[in-house]
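# Just to be clear, the model below is a prediction. Sequence and coordinates:
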Amino acid sequence: MNRVSGKCPVVFALDVIGDKWSLVILRDMLFRGKRTYGDFLKSHEKISTNILADRLEKLDAAGLIAKVPTRANSPRKAYELTAKGADMLPVILEMIAWSAKYDSYPDGTALIAGAPDDLLHRIKTDRDGLMADLRAALR
């Protein structure tokens, strides 16, 4: 049986996480421990409320995050990464490494703001250990 592919893998990924705000939300959850709507609104990038609500809904529908109650019988919700969302960690680390390599002044000094030097160093020298540490922190 000859199987016809539905989508290119790159197109599939872009359909799910192919906009700035979805990646910022995932970054904030993976690296900054953000979990609530209010936490995401405080991001340096200043996401608007309508865009934030839309992206949280899309990430939830795609299975990368899940709404959870902040405490029993509370109407307030928080968001947590699913296993599918946590699997975005290597992708985002690669984006950070790529940006650190190419977003620099002519003398090689990094322009990147926001990525701690120790993170950039560990991406270069101990990527596997860094991944293990970050995954353990997500549990």
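Ah, there it is. Numbers count the residues shown, from 1 in each chain.

# C-alpha only now, for contacts and for neighbours.
Fine.

# separation between the residue nearest the centre of the chain and Ser74?
Residue closest to the average C-alpha location in the chain (C-alpha atoms, centre = their mean): Leu26, at 2.4 Å. In this view, Leu26 and Ser74 are 24 Å apart by C-alpha to C-alpha, to the nearest Å.

# Second structure for comparison follows:
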Amino acid sequence: MKKQGYTCGLDAAVDVVGGKWKALILWALHYAPLRFGELKRSVPGISEKMLIQQLREMETYGLVHREVHHQVPPKVEYSLTEFGHSLNTALIPLGDWGEKHMRTIEAIPRG
């Protein structure tokens, strides 16, 4: 998380959603709140440690709300805040672009 000023709006947005996992977590929470295990299953390949770290960062930014239900066994649900929904809405065109160009992107040799 940056503590200094941003050079433009894209700089600020990339700071908030940067990395491989945050956009995928946002998308997984798009339709309904999820418990931790459900969220982990919805984001294939993410480790428990990384999911915890990303959720904490997203809570700090105000994208995700963590609600603890006091029951036995304990139940914790994660949901998008209004701020998180607004970012998800902004990411939809980027996802559409990725869908349209996925074959081209997959064909690019990486070393």
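Great, that's in hand. Note that the structure is predicted; figures quoted are calculated from it, not measured.

# Now the residue nearest to the centre of the first structure. Nearest residue, chain neighbours left out?
Closest residue to Leu26 of the first structure apart from its sequence neighbours, by C-alpha to C-alpha, 6 or more residues apart in numbering: Gly85 at 7.5 Å.

# The strand or helix carrying the one you found - contacts with which helices or strands?
Element membership of Gly85 of the first structure, judged by DSSP states H and E, is helix 83-86. Counting contacts by 3 or more C-alpha pairs under 8 Å, 6 or more residues apart in numbering; DSSP states H and E, helix 83-86 of the first structure is packed against no other helix or strand.

# Return the set of buried residues in that helix.
Across helix 83-86 of the first structure, burial judged by 16 or more other C-alpha atoms under 10 Å covers 85-86.

# contacts for it?
For helix 83-86 of the first structure, the surrounding residues in contact (C-alpha atoms under 8 Å, 6 or more residues apart in numbering) are 26, 30, 63-65, 135, 138.

# That one vs the second structure, average offset?
Its aligned residues in the second structure lie a mean 0.4 Å from helix 83-86 of the first structure after superposition (mean C-alpha distance after the TM-score superposition for the first structure).

# which residue in the second structure lines up with Lys84 of the first structure?
The equivalent of Lys84 of the first structure in the second structure is Phe83 (alignment by TM-score structural alignment).

# So its match versus Val17 of the second structure, what's the distance?
12 Å.

# residue ranges of the strands in the first structure, please?
Per DSSP state E, the first structure carries strands over the ranges 65-69, 77-81.

# Out of those strands, which is the most enclosed?
strand 77-81 (a mean of 19; mean count of other C-alpha atoms under 10 Å).

# Could you list every helix and strand that it packs against?
strand 65-69.

# Show residues contacting the strand it packs on.
Residues from elsewhere that reach strand 65-69 of the first structure (C-alpha under 8 Å, 6+ apart): 56, 59-60, 75-82, 85.

# Export the residues you listed as CSV, with columns for distance to Val11 of the first structure.
Formatted as CSV, these follow (distance: C-alpha to C-alpha, whole Å):
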residue, distance to Val11 of the first structure
Leu56, 20
Leu59, 16
Asp60, 19
Pro75, 36
Arg76, 34
Lys77, 31
Ala78, 29
Tyr79, 26
Glu80, 25
Leu81, 22
Thr82, 21
Gly85, 17
